[in-house]
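# Here is a sequence with its predicted model. Questions after.
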Amino acid sequence: MTDLEALFRHGPPRRLAYFVRASRPPFVRPMPRVLLVLVIGWLPLFLLTLLTAPNDLRDLLNDIAVHARYAVATPLLVVAYGSCGRRLGLIAGNFARAGLLDDHGKQVLREQLAASRRLLDLHVVEVATVMLAFAVAIATLSGLTINEDLAAWTRDPGGKVLSLGGFWQFAISLPLLLTLLLGWFWRIMVWARLLARLSRLDLNLIASHPDQCGGLGFLGQSLRAYSAFGMALGTIAAGRLGHDHLLGTSTSFTDWLLAGGSLALVAVLCLGPLCVFSGGMMQTWRWGSMAYGALATDLGTRLETTWLGRQRSAEQEAASRERPEILEAPDFSAAADLFTVTGGVQSMRFVPVDPRSVVVLTVATLLPFVAALFLTMPFNVVIATLKGLLV
């Protein structure tokens, strides 16, 4: 594994995993890590409920929100560390390989990659992430009334204190999920900082580049890399949606709010950092559209003069002599090629993403909502609900 591949695998909770020996074999591979977080965050909820309150086991089985958070979202965040972390580093390194940087720019890239590594490995961030995760878990519990707001399996038969399963959820399962989430938020902040620094360099953007992004189209791969992360966020919200449907407290507005809010959050976190290149791309487009537009006009005028007998003014003749000869009669292919290139320049995008990558991330984020609906509602009702979300 190269340093670039390992770069964004650093960050919280990497040192915590090392402290509890979860970064050593066999936990260096994704599947053992997934099993570990399931054993820590999800399985004890069943075991403790079965031992202390077996009558509430059915209530736990029906708690879709809990399973969505700890059996699906938490493992997805762990999977994202391997898949997305590796690809983000390779995408950052491609700035040098793609010919976008001069020697000075390549030196700045190396310096910024080293700075990103230092930020990801900060001890204070690691400690703050864990402490904040526990603080949020405690604040969440303190804002709830045990005998009114919590499910039956999370409280003892008297309804005044937490059961062992409920205690484990707020003491271990929820902080584990929040630690992984906060670690990802910090990783995205470092990624955004790196892109912001690179956007200030004198990038060699090409208006006629076939990716229609000036040569930055490879950055769109980051959206596909974020698929597991986006699905994890969608799963958390979809679990709440399914829980509300089972209780009969959902409405079309809340369904739309959960789905739309999740998609908006994923867009801000994953697509937002790429917008720092919009200024440079717009400047490249403005220059390219004028330069290629003038060249296409000159070539079209020559073509019509040669084959259609169109007359040109003295100013057009003078401007034409200043440009290299690009049309050799009777070659029409030169005109067709230039007009195609000019059309591509005019269609240049202002954010370095392609529609397919956006669709992949969108589907990954919204797929858990479809699954939640099918788990909690009859098929015909699900179809009607989906139509309501789309219309």
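Yep, that arrived.

# drop to CA atoms for contacts and neighbour counts, all remaining ones
OK.

# got a list of what Gly159 touches?
Each residue near Gly159 by Cα atoms under 8 Å, 6 or more residues apart in numbering is listed here: Ile146, Asn147, Ala152.

# So which of these sit within strands?
Secondary structure from DSSP state E places none of the contacts of Gly159 in strands.

# among these, which are in helices?
Among these, the ones falling in helices (DSSP state H) are Ile146, Asn147.

# Could you single out the nearest of the contacts of Gly159 to Leu389?
Nearest to Leu389, judged by Cα to Cα, of the contacts of Gly159 is Ala152 at 31.4 Å.

# try this one side by side with the last:
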Amino acid sequence: MSRGDAEMLFEHAPPLGLQRRLGLLGSDDLAFRRRALMVILAAWMPLLVLAVLQSAWARVDLITPVLREVGLHTRYLIAAPLLVLAEATCVPQLNAIVRHISDGGFADERDRGRLDEAIASTRRLLRSRAAEICVFVLAYLIVLATILSRPLDQLPVWAQPVGGMPRYSLAGWWHMLVSLPLLLALILGWLWRLALWTRLLWHVSRLKLRLVASHPDRRAGLSFLGLSVRALAAVGLALAIIPAGRSANVVLGGSVLPTPHIVFNVALLLAIAALFIAPLLVFTPTLMRTWRQGALAHDALAERIGHAFEHRWLARKAEEDARDPSDFSAVADLYAVVENVHAIRLVPVGLKDLLALAVALLLPFVPVLLLAVPRDVIWAHISSLLF
């Protein structure tokens, strides 16, 4: 496999292929900023324009409800374009990890062909036109299920029918036919990436890997895989913005967040975190096997060296000039190596990786917390810390 094959791998996922076939992108130009702007212009801007037009036509105020709909703006003005911009930071990191696996000598030479085939099949599936069609079909099926399951009186004011429009307002129809399917397609595209990322890691874990049980990272040399969790934090931020916007909408409406609402948000954030961490669990059996074999081998070595060291230094008839002080440092270094083997962690992810993901998931809820808690209460607690 060439170096370029690993460098251009996870870029091509739905709905990127459709944009390229429509002539919106060049063969190698991913144009993250331009695509993010196109998402805003297609998903968010028409909702405002159509609300203005229908307000003037039907002589009802749909503009104010649209402007006050925080969840709407967070979904299509922030979260949707951020799902595009996340490709600029996340995708190169995933590609770098694949390149490191390929070029770092982790796979046995006899398994080199299997590794190359796993990467090649991942590329084919990422660029699959059938997968892209399925993403859009599934997106519209979710929209259809939403339409059928949500009564009209539960719709936002700006989406309810006015001026003789059937079922929805103009903005409501655009939301159902364009804005929401586009957001869902972006989310499903990332889920497809994650599915293929998991599949690729599973294939790699099935190879005969050259792991080092005594590696100082205490993950047998696989700690670099945890960087994928940190890279996916940008996607997690975009996904967390959606429920945070919905919660902000409730708080700004003068209501207190009900307990089921809070429980749902917590469960959703945990599910997103699990979604990003779960692919690394495919290496748990490999790390367990490496730990078991390495612990037995290093314990036996430590026992032999330890007996020899104690016999040399503790034997009563040992000659003073036969004692070498460097023995202490050599044995201490060996025992530190053995300690690394016994401390192998069974999931190749570090605390810094988890913290980066946690910050990204919780950050959108900081404004919600500030809105939910009155400023005088916040200041009272701060002042109580100072006086």
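Alright, I've got the coordinates. All values derive from a computational prediction rather than experimental measurement.

# Run through the neighbouring helices and strands of the longest helix seen in the second structure.
With secondary structure taken from DSSP H, the second structure has its longest helix at helix 284-314. The elements that helix 284-314 of the second structure packs onto, with contact taken as 3 or more Cα pairs under 8 Å, 6 or more residues apart in numbering; DSSP states H and E, are helix 326-342.

# Distance from the chain centre to the helix it packs on, please.
38 Å (Cα atoms, centre = their mean, to the nearest Å).

# What is the corresponding segment of the first structure for the helix or strand just after it?
Using DSSP states H and E, the helix or strand that follows helix 326-342 of the second structure towards the C-terminus is helix 351-362. Under TM-score structural alignment, helix 351-362 of the second structure corresponds to residues 355-366 of the first structure.

# Could you list the residues in contact with the matching stretch?
220-221, 223-224, 226-228, 230-235, 259, 262-263, 266.

# before we move on, the earlier item: what's the angle from the longest helix of the second structure to helix 326-342?
Angle of helix 284-314 of the second structure versus helix 326-342, following axes from the mean of the first three to the mean of the last three Cα atoms, to 10 degrees, is 160 degrees.

# now the helices for the stretch 1-150 of the first structure?
3-7, 14-19, 30-41, 43-52, 57-61, 64-67, 74-97, 103-120, 123-142, 146-149 (DSSP state H, counting those that start in this stretch).

# Kindly state which of those is positioned closest to Leu195 of the first structure.
Nearest of those (Cα to Cα): helix 74-97, 8.2 Å.

# how big is the offset of the closest one relative to the second structure?
Superposing on the second structure and averaging over aligned pairs (mean Cα distance after the TM-score superposition for the first structure), helix 74-97 of the first structure comes out at 1.7 Å.

# just checking, Gly159 of the first structure is part of a strand?
No: with DSSP: H, G, I helix; E, B strand; the rest coil as the criterion, Gly159 of the first structure is assigned coil and is not in a strand.

# What separation do you get for it and Ser173 of the first structure?
Computed as Cα to Cα, to the nearest Å, the Gly159 of the first structure to Ser173 of the first structure distance reads 21 Å.

# How about Gly293 of the first structure, nearest residue that isn't a chain neighbour?
Thr342 (6.6 Å; Cα to Cα, 6 or more residues apart in numbering).

# Now do the contacts for Pro15 of the second structure.
Contacts of Pro15 of the second structure by Cα under 8 Å, 6+ apart are Glu132, Val135, Ala185, Leu186, Gly189.

# What lines up with the third one in the first structure?
Here Ala185 of the second structure is matched to Thr179 in the first structure, going by TM-score structural alignment.

# do the first one as well
When the first structure is aligned by TM-score structural alignment, Glu132 of the second structure is paired with Glu126.

# Need the counterpart of Phe170 of the first structure in the second structure.
By TM-score structural alignment, Phe170 of the first structure lines up with Met176.

# How far off centre is stretch 114-122 of the second structure?
22 Å.

# Could you pull up the contacting residues of Ile101 of the second structure?
By Cα under 8 Å, 6+ apart, the contact list for Ile101 of the second structure reads Ala107.

# Mean distance of the match of helix 351-362 of the second structure to its aligned residues in the second structure, please.
Superposed on the second structure, stretch 355-366 of the first structure shows a mean distance to its aligned partners of 1.1 Å (mean Cα distance after the TM-score superposition for the first structure).

# whereabouts in the first structure does stretch 86-101 of the second structure align?
Using TM-score structural alignment, stretch 86-101 of the second structure corresponds to residues 80-95 of the first structure.

# meant to ask about stretch 62-72 of the second structure, not that
Matched against the first structure by TM-score structural alignment, stretch 62-72 of the second structure falls on residues 56-66.

# what's the span of the matching stretch from first residue to last?
14 Å.

# Same check on stretch 311-327 of the second structure?
Note: stretch 311-327 of the second structure ends 12 Å apart using Cα to Cα.

# neighbours around Leu76 of the first structure, how many?
Neighbours of Leu76 of the first structure under the rule other Cα atoms under 10 Å: 21.

# typo on my end, Asp299 of the second structure
The burial count for Asp299 of the second structure: 16, using other Cα under 10 Å.

# Distance of the aligned partner of it in the first structure relative to Ala207 of the first structure?
Matched across to the first structure, Asp299 of the second structure falls on Gly293, judged by TM-score structural alignment. According to Cα to Cα, Gly293 of the first structure stands 12 Å off from Ala207 of the first structure.

# now do Ala319 of the first structure
Ala319 of the first structure is 23 Å from Ala207 of the first structure, by Cα to Cα.

# Leu181 of the first structure now?
38 Å.

# out of those two, which sits in the busier spot?
Per other Cα under 10 Å, whichever of Leu181 of the first structure and Ala207 has more neighbours is Ala207, with 29 against 23.
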